[in-house]
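In: need a structure here:
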Amino acid sequence: MKIDFKNFSIKKSVASAEFIKCDVRERFADVLYMAVNGIRAHTLAMKIFKSDGPTDYTYEEVMMIKRTAENFCTPAFIDGLRAQISE
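Out: This is a model prediction of the structure:
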């Protein structure tokens, strides 16, 4: 499954239908790096940080990304991630 952390869409507000595109690679990689234990989290954090546009992730990586986002990120980020995963 491909996820693009470089051109990540986030809603402007809960009531808005407008989105902004932003580069969340470093910020989300830092969440993984600082908050999730294990070498797999480290490897995934570096993969996201070094990514350049849509990047393929394994099922296991996507599950780690989803769990991390749901526990440590804003609802706006979670919605943006869900939108990409459901495409």
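In: could you use CA atoms for every contact and neighbour count after this?
Out: Noted.
In: and the helix or strand hosting residue 82, how far out from the chain middle?
Out: In the assignment (DSSP states H and E), residue 82 maps to helix 75-86. Computed by CA atoms, centre = their mean, to the nearest Å, the chain-centroid distance of helix 75-86 equals 8 Å.
In: one more to line up against the first:
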Amino acid sequence: MSKIDFQHFKIYASISHKASHTVDARENFADMIYNNVNGIKAHALALKIYNGEGGVEYTDEEVSLMGTVAERLCVPGFIDGLREQLKNNKTE
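Out: You can find the predicted model right below:
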């Protein structure tokens, strides 16, 4: 399990990670999943992200799906922000 806060999500603006901005990524990322991944699990995950407030716990299966979507559809600054939260917010 991992905790991710899409409501206060850091996106890096430079490869050095010296510049970043924090955004509410819930709707945009949920829409990516909703519009690009088939199946009821993807639908449920999109709704969980969209409705989540603050740090929300996600299963390893959900994290795997998010990683696949991010790597296919997101800019590197978003991917690095997601990886950072996953690294820093691992739960048991």
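In: relative to the second structure, what is the average displacement of the helix holding residue 82 of the first structure?
Out: Compared with the second structure after fitting, helix 75-86 of the first structure deviates on average by 0.5 Å (mean CA distance after the TM-score superposition for the first structure).
In: other SSEs contacting that helix?
Out: strand 2-3, strand 8-11, helix 59-72 (3 or more CA pairs under 8 Å, 6 or more residues apart in numbering; DSSP states H and E).
In: what sits up against the shortest one?
Out: If I follow you right, that is strand 2-3 of the first structure. For strand 2-3 of the first structure, contacts defined as CA atoms under 8 Å, 6 or more residues apart in numbering pick out 53, 54, 55, 56, 57, 84, 85.
In: again, but for stretch 22-31 of the second structure
Out: 6-11, 45-47, 49-52.
In: give me the buried subset of those.
Out: Among the contacts of stretch 22-31 of the second structure, those classed as buried by 16 or more other CA atoms under 10 Å are 6, 7, 8, 9, 10, 11, 45, 46, 47, 49, 50, 52.
In: quick one: contacts for the residue nearest to residue 15 of the second structure when sequence neighbours are not counted?
Out: Nearest residue to residue 15 of the second structure in three dimensions, chain neighbours excluded: residue 77, at 7.6 Å (CA to CA, 6 or more residues apart in numbering). When contacts are counted by CA under 8 Å, 6+ apart, residue 77 of the second structure touches 11, 12, 13, 14, 15.
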